[in-house]
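>>> What follows is a predicted protein model with its sequence.
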Amino acid sequence: MSVQRLMTLATGKRGFTLLEVLVVLVVMGFLVTMVAPRLAGISQDSIQTIGDTGKSRGEQLVSAFYKMEDRYPGGLVNLVMADDTGRYQIPYADNENPEDGAEVIRFNHNNNHKFVIHYLNAAEARELIELGVGWLYNLNDYGDILDDPAVTAGDTVGRLGSVTHTGRTSNWANVTVVDEADQRPKMERVVPAAGVGVAMAVVGASSPTATDFIYVGAVRPPSAPRADSFGRIVFGLGSESELVTSGMADKAGITPIATTTDNFTWDGYYLLLPRLEATSERLKNAAAFNNVVTGGPARNLHAGFTNPANASYGKIVAVGYPAGTSLQPGQIVNGGGVLQPAVAGYARRVVDLFEPHPSWDSITNPTEGDLRWSLVFNKGSLP
């Protein structure tokens, strides 16, 4: 008997036969089939909790940084794609179709905040720097849209006008496909200055000197803008921010939903800045507000919104309804601006969209007392 055979007998070990291996694999397969759905359910239930925890942790870190330094962290991500023509655009928003490749911005975030480009004037740029936002990193993620043979540089894609590839992006305003030769480096460092474009919630100016604003007056719900978000700049919290480089955070948080999808590439959290005093002045002096949503789903600002002599000047109604409520267009307000009877059971308040926020107020709670607050654009009179 060989030494190897004696050692095998002594230790009680032997090799697995092919049949035994196959049996084990089959059993494991059955176990995975049985357990996977339960694990998937647990995972889905946990995603929202993890995401809310991460968002809350980010808010706490920003608040702590502000209290210690008396300013906001620098090095935030400017959620734009700039190009060599001097144009700024919102990167492609997820169209929730995994079959056509990944876009850049998550659909849900774009739907909640209604990102549009706003070009800073000198006063806004100066105020950002005074708040501590002394430098930014332009995201400059152009997606893979040019990989699609149906799309060429210069094509217009998006929701409005004559589009060549409407299913590829769900941005609120049209996007022009940027030629590779005109693309800027990703995460390019910039300093706030007049003419720099930023992502703003709901409304934006098309140039530093523009007196006309565009806004997203979408049908409500589920696409209603969040109350109090109007006219606030939105930046991303990435690994380049001072929260990380200062050592306050080990790394930038990644939203849990990003680990379960290939539909978008930007997976960070957001910082909604307070409405700047300089932005407030621009809004008060605006000549007009033009809705980028046209046709049936358009919801416009009321007639007295831009009239300083009107009691409703700069003011709008916000309706609060239970989070998770399933509502269809027209169930809050009809096309003529009349609140529906069911709204009597919802909370209501008036929001002033022209007034600046305190400089430390970077937190907007989309729910107050478990209510979801949405702006009601075309209600002609305040409650």
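Noted; the coordinates are in hand. Residues are numbered from 1 along each chain as shown.

>>> rest of the way, CA atoms for contacts and neighbours
OK.

>>> three-state assignment of the residue lying closest to Leu273 once chain neighbours are set aside?
Leaving aside its chain neighbours, Leu273 sits nearest to Ser362 (4.8 Å; criterion: CA to CA, 6 or more residues apart in numbering). Ser362 falls in the coil class when you classify it by DSSP: H, G, I helix; E, B strand; the rest coil.

>>> Against Gly154, how distant is Ser362?
37 Å (CA to CA, to the nearest Å).

>>> Just want to know which of those two has more residues nearby.
More neighbours surround Ser362 than the other of Ser362 and Gly154, with 20 against 11 (other CA atoms under 10 Å).

>>> what's the helix or strand for the residue most central in space within the chain?
By CA atoms, centre = their mean, the mean C-alpha position of the chain lies nearest to His109, the distance being 3.0 Å. Assigned by DSSP states H and E, His109 belongs to helix 107-113.

>>> OK, contacts around Glu242?
Applying CA atoms under 8 Å, 6 or more residues apart in numbering to Glu242 gives the contacts 73-76.

>>> A further structure is provided below for comparison with the first:
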Amino acid sequence: MNTDQPTNSVKKPIQNSSGFSLLEILVVLTVMGFLIAMVAPRLGGISSSAVDTVCDSNQNRMVTMMSTFFEQTNRFPSKLTNLVEETADNTYQIPAVSDDNPENGPETLASEFMERNHFRIHYLDDDEAAELKNMGITRVLNLNAYDAYNEDGSGFKDDYDESINNDVTLATTVTKAPTLEEITVPTDTGTTPFAVAMVGIGHNDTDWDLHEDEKNWGEPDWFGRIVLGFGPENSLVTGGIVANAAHCPGGIQNADNVTYNDYNLVLPRLEATADRFEADIASLGFGATAIDGLEELQAVAYDDEPADGYVIADNDDNLKVRTFDIASAQERWQYATQCPEGHMFPADDEEFWGIDIDDDGTIGTVVTP
């Protein structure tokens, strides 16, 4: 008996499928190109805005945590980062500023950070050192990055232009000290000289060194104030108030040019520093011959740089004009923060300031004391 069963299955013909033609692919790619060209600039703006938002959020948290610490202890954190390099025993300099050339490797400080602060080395006297210690800053960590130098410190690395350092001279050779070396703020600064980074002006252990550019400052009120970094070893972190030291997203993006990327504490102007200003007013290089000139220092805020010789009284560009007192000490609570690119939170007025340092009623490029 035949057991084969008839089948009802019918094979379906395979549908004819063809790919895109070359012309169709070109049309699609052209349309996509137009879309990318229109959308990319907007995405770029969103990215930049996001970086600024994260940076502001980081600084906002830092201000909050710093305020909490200050309210609980009535002092500042210890083991902050001292933004200096020791070039030999008890001899200091401001670290190398980025030349914005990634091909020769990163340097220490962002160029914008330096341009907005115009840092100067400032050797403390005994009264300033005692005041710092009374504020709780008994120990600091010297940055000692040496990013501009060869491995043995015998000279500068290839292609680095040391003149970029904002008129601050780097030592030709250095005897390297350990990176982030912990230092106790000395009591006798005559026996153990000790220096910090100060905004705009500093005593170089011989005389006052004033930055003479009247344009493109960050914050006039920071003038004559010490800046220290919130590194991972400071007592905000080690005390558990913050989990770790935040880093600036803009600095992360610029890591091929810059190594230092911590947020910073701008200390209030010390009473001892203000006393030194008043005692040495004749030698500071300001146009005013009395302390009143420093108590009524005029400044203008702007986004677009005014022409040299901009007359403050005329104020043809309708810039915001403010008067600052940089001769007086500040209360302990008058500290500020800034990111490693030199911006404070919350932002104050416009992007830059011009300061009438020579007290001639105008904002110029270079002061002639």
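Perfect, thanks for sending it. Here the structure is a predicted model, which is why all the values come from computation and not from measurement.

>>> Can you give me the TM-score here?
Once superposed, the chains reach a TM-score of 0.76 (TM-score structural alignment, normalised by the length of the second structure), with 315 aligned residues with a CA RMSD of 3.1 Å.

>>> hmm, back to that, quick one: what's aligned to the residue nearest to the centre of the first structure in the second structure?
Aligning on TM-score structural alignment places His109 of the first structure opposite Phe113 in the second structure.

>>> picking up where we left off before, which one in the second structure is aligned with the residue nearest to Leu273 of the first structure?
Looking across to the second structure (by TM-score structural alignment), Ser362 of the first structure lines up with Tyr335.

>>> Would you mind measuring from that match to Thr175 of the second structure?
Distance, Tyr335 of the second structure to Thr175 of the second structure, by CA to CA: 34 Å.

>>> can you check Gly33 of the second structure too?
Counting by CA to CA, the gap from Gly33 of the second structure to Thr175 of the second structure is 55 Å.

>>> Other residues contacting stretch 358-367 of the first structure?
59, 63, 66, 131, 226-229, 271-274, 276, 323, 372-373.

>>> ok, now with 7 Å
With CA atoms under 7 Å, 6 or more residues apart in numbering as the test, stretch 358-367 of the first structure has contacts from 59, 226, 271-274, 372-373.

>>> Which parts of the first structure are helices?
All helices of the first structure, identified by DSSP state H, fall at 3-11, 18-69, 107-113, 122-130, 242-245, 277-284.

>>> Nearest approach to Ala218 of the first structure belongs to which of those?
Judged by CA to CA, the one of those that comes nearest to Ala218 of the first structure is helix 107-113, at 9.8 Å.

>>> mean deviation of the closest one from the second structure?
Comparison of helix 107-113 of the first structure with the second structure after fitting gives an average deviation of 1.0 Å (mean CA distance after the TM-score superposition for the first structure).

>>> in that helix, what counts as buried?
107, 110-113 (16 or more other CA atoms under 10 Å).

>>> Kindly report the same for stretch 347-367 of the second structure.
351-364, 367.

>>> now do stretch 126-146 of the second structure
Per 16+ other CA under 10 Å, stretch 126-146 of the second structure contains these buried residues: 126-133, 135, 137-146.

>>> Which neighbouring elements make contact with the longest strand seen in the first structure?
Longest strand in the first structure by number of residues, with DSSP state E as the criterion: strand 315-322. Counting contacts by 3 or more CA pairs under 7 Å, 6 or more residues apart in numbering; DSSP states H and E, strand 315-322 of the first structure packs against strand 347-352, strand 371-376.

>>> Which one, of those strands, ends up nearest to Thr245 of the first structure?
Thr245 of the first structure lies closest to strand 371-376 among those, at 34.8 Å (CA to CA).

>>> In this structure Glu350 of the second structure contacts Ala301, no?
Yes - at 5.5 Å, Glu350 of the second structure counts as touching Ala301 under the criterion of CA atoms under 7 Å.

>>> any shared contact partners between these two?
With CA under 7 Å, 6+ apart, Glu350 of the second structure and Ala301 have no common neighbours.

>>> what residues does the helix holding His109 of the first structure touch?
93-96, 201-202, 223, 225-226.

>>> Tally up the residues packed near Ala288 of the second structure, please.
Ala288 of the second structure has 18 nearby residues by other CA under 10 Å.

>>> Pull the contacting residues for it.
With CA under 7 Å, 6+ apart, Ala288 of the second structure has these contacts: 358-359.

>>> ok, 8 Å please
294, 358-359.

>>> which one among the contacts of stretch 358-367 of the first structure gets closest to Thr306 of the first structure?
Arg226 (20.5 Å).

>>> Quick check: closest non-adjacent residue to the closest one.
Ser374 (4.8 Å).

>>> The one you found touches Pro225, doesn't it?
Yes - Ser374 of the first structure lies in contact with Pro225 (CA atoms under 8 Å); the separation is 5.7 Å.

>>> Show the end-to-end separation of stretch 65-73 of the first structure, please.
Terminal residues of stretch 65-73 of the first structure are spaced 7 Å apart (CA to CA).

>>> ditto for stretch 66-81 of the first structure
OK, stretch 66-81 of the first structure end separation, CA to CA: 28 Å.

>>> need the strands for the stretch 201-350 of the first structure, in chain order.
203-205, 212-215, 234-237, 269-272, 288-291, 315-322, 347-352 (DSSP state E, counting those that start in this stretch).
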